[in-house]
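# below: sequence and its predicted model.
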Amino acid sequence: MSLAITLHILAATIWVGGMFFAWMILRPVAVDLLEPPQRLTLWYHAFQRFFPWVWAAVIVLLVTGLWMLFGVFGGMGGAGLHVHLMLVSGLAMMALFLHIWFAPYPRLGKAIAAENWSAGGKQLGQIRRLIGINLILGLATVAVASAGRYL
């Protein structure tokens, strides 16, 4: 079980930490230093590198979460409220990521290829908002995961 917990925590750290870095550090610097064509291109290429890690994190979180849910708690009936909250928030985060992956992210790539910076900015804005929501959910999930069983 220690392997499952370790992999689960590492996957969550990579995903939530990446969103925190993007939102709190990279975004303000990119806005201050880059014009829209360079900024949009930077973000698209950053997402190209980050999103495979998110896919890996999603898979690891699902597998290890279910492994622990059924291996440790014997199913949902044996799990505490904090486990239920982690599952719900994790599934919501995954759904938001899937939406980003299949909708605004490809549209951002098409807008950049067409040098349609206005359309690209609109898609990046949507991605930014959804990542912001996911970041809030992710931080709340980390708090629940860390302290939930002690409440």
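Cool, the structure landed. Numbering: from 1, shown residues only.
# okay, CA-based contacts and neighbour counts for the rest of this
OK.
# contact partners for Val63?
With contact taken as Cα atoms under 8 Å, 6 or more residues apart in numbering, Val63 is in contact with no other residue.
# which element is it on?
Following DSSP states H and E, one finds Val63 within helix 36-72.
# take the one below as the second:
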Amino acid sequence: MTPFALLYALHVLAATVWVGGMFFAWMVLRPAAVAMLQAPERLRLWTDVLRRFFVWVWVAVLVLPISGIGMWHMRFGALESAPRYVHIMAGLYLVMLALFLRIQLLQLPSLKRAVEAEQWPAGGAVLGQIRRLVGINLILGLLVVALASARPLF
């Protein structure tokens, strides 16, 4: 396996874990949790799910720029010689990172506090905010995957 192939494989796996995890949470787990669980159980479930998933998101957040910049230098030599779509992907990564950090550092602690205090309406409100940001991140992640797959000529 060439060094580029290794970086590419790590990059694709990291993106798959992050974007695929968000897709599963949004499209599969959330509807099932709403249908099957009352608010207290649902909020406890999401607190634990997010804690476990975010460990893997942190891995992706670290692997993506390392592998991406490595591939960027191997393939294009210099940052400015890369096609525009590569720059767009890097910019979208930064937006996704900012949204993830907002959830991880600001909203998840609020959700945990609400669940521990059994303040279910407050927890539900925070979970709704997290859900919206995850939805935005999912759309951005799918856009990045589509962009990487299409490799447009701009």
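Looks like it arrived, so ask away. The structure presented is a predicted model; accordingly, all values stated were derived computationally and were not measured.
# follow-up on the earlier one: the following helix or strand past the helix holding Val63 of the first structure maps to which residues in the second structure?
Proceeding N to C from helix 36-72 of the first structure, the next assigned helix or strand is helix 81-102, under DSSP H and E. Matched against the second structure by TM-score structural alignment, helix 81-102 of the first structure falls on residues 84-105.
# what's in contact with that stretch?
54, 61, 130, 133-134, 137, 140-141, 144, 147-148, 151-154.
# element containing the residue nearest the centre of the first structure?
The residue lying closest to the centre of the first structure (Cα atoms, centre = their mean) is Trp15, at 5.1 Å. Element membership of Trp15 of the first structure [criterion: DSSP H and E] is helix 2-21.
# could you do Ala143 of the first structure as well?
With DSSP H and E as criterion, Ala143 of the first structure is part of helix 117-147.
# mean shift of that helix relative to the second structure?
Compared with the second structure after fitting, helix 117-147 of the first structure deviates on average by 0.4 Å (mean Cα distance after the TM-score superposition for the first structure).
# remind me what that helix packs against, helices and strands.
With contacts defined as 3 or more Cα pairs under 8 Å, 6 or more residues apart in numbering; DSSP states H and E, the packing partners of helix 117-147 of the first structure are helix 2-21, helix 36-72, helix 81-102, helix 104-113.
# tabulate the ones you listed (JSON lines), appending distance to Val29 of the first structure.
Below are these laid out as JSON lines (distance: least, Cα to Cα, whole Å):
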{"stretch": "helix 2-21", "distance to Val29 of the first structure": "11"}
{"stretch": "helix 36-72", "distance to Val29 of the first structure": "10"}
{"stretch": "helix 81-102", "distance to Val29 of the first structure": "22"}
{"stretch": "helix 104-113", "distance to Val29 of the first structure": "20"}
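# Gly121 of the first structure: which of those helices is closest?
helix 36-72 (7.0 Å; Cα to Cα).
# what span of the second structure is that closest one aligned with?
Aligned by TM-score structural alignment, helix 36-72 of the first structure falls on residues 39-75 of the second structure.
# list the buried residues of that stretch.
For stretch 39-75 of the second structure, burial by neighbour count (16 or more other Cα atoms under 10 Å) applies to 42-44, 46-47, 50, 54, 56-58, 60-61, 63-65, 67-68, 70-72.
# what residues are up against Gly21 of the second structure?
With Cα under 8 Å, 6+ apart, Gly21 of the second structure has these contacts: Phe53.
# and if we set it to 10 Å?
Applying Cα atoms under 10 Å, 6 or more residues apart in numbering to Gly21 of the second structure gives the contacts Ala15, Met27, Phe53, Phe54, Trp56, Val57, Leu138.
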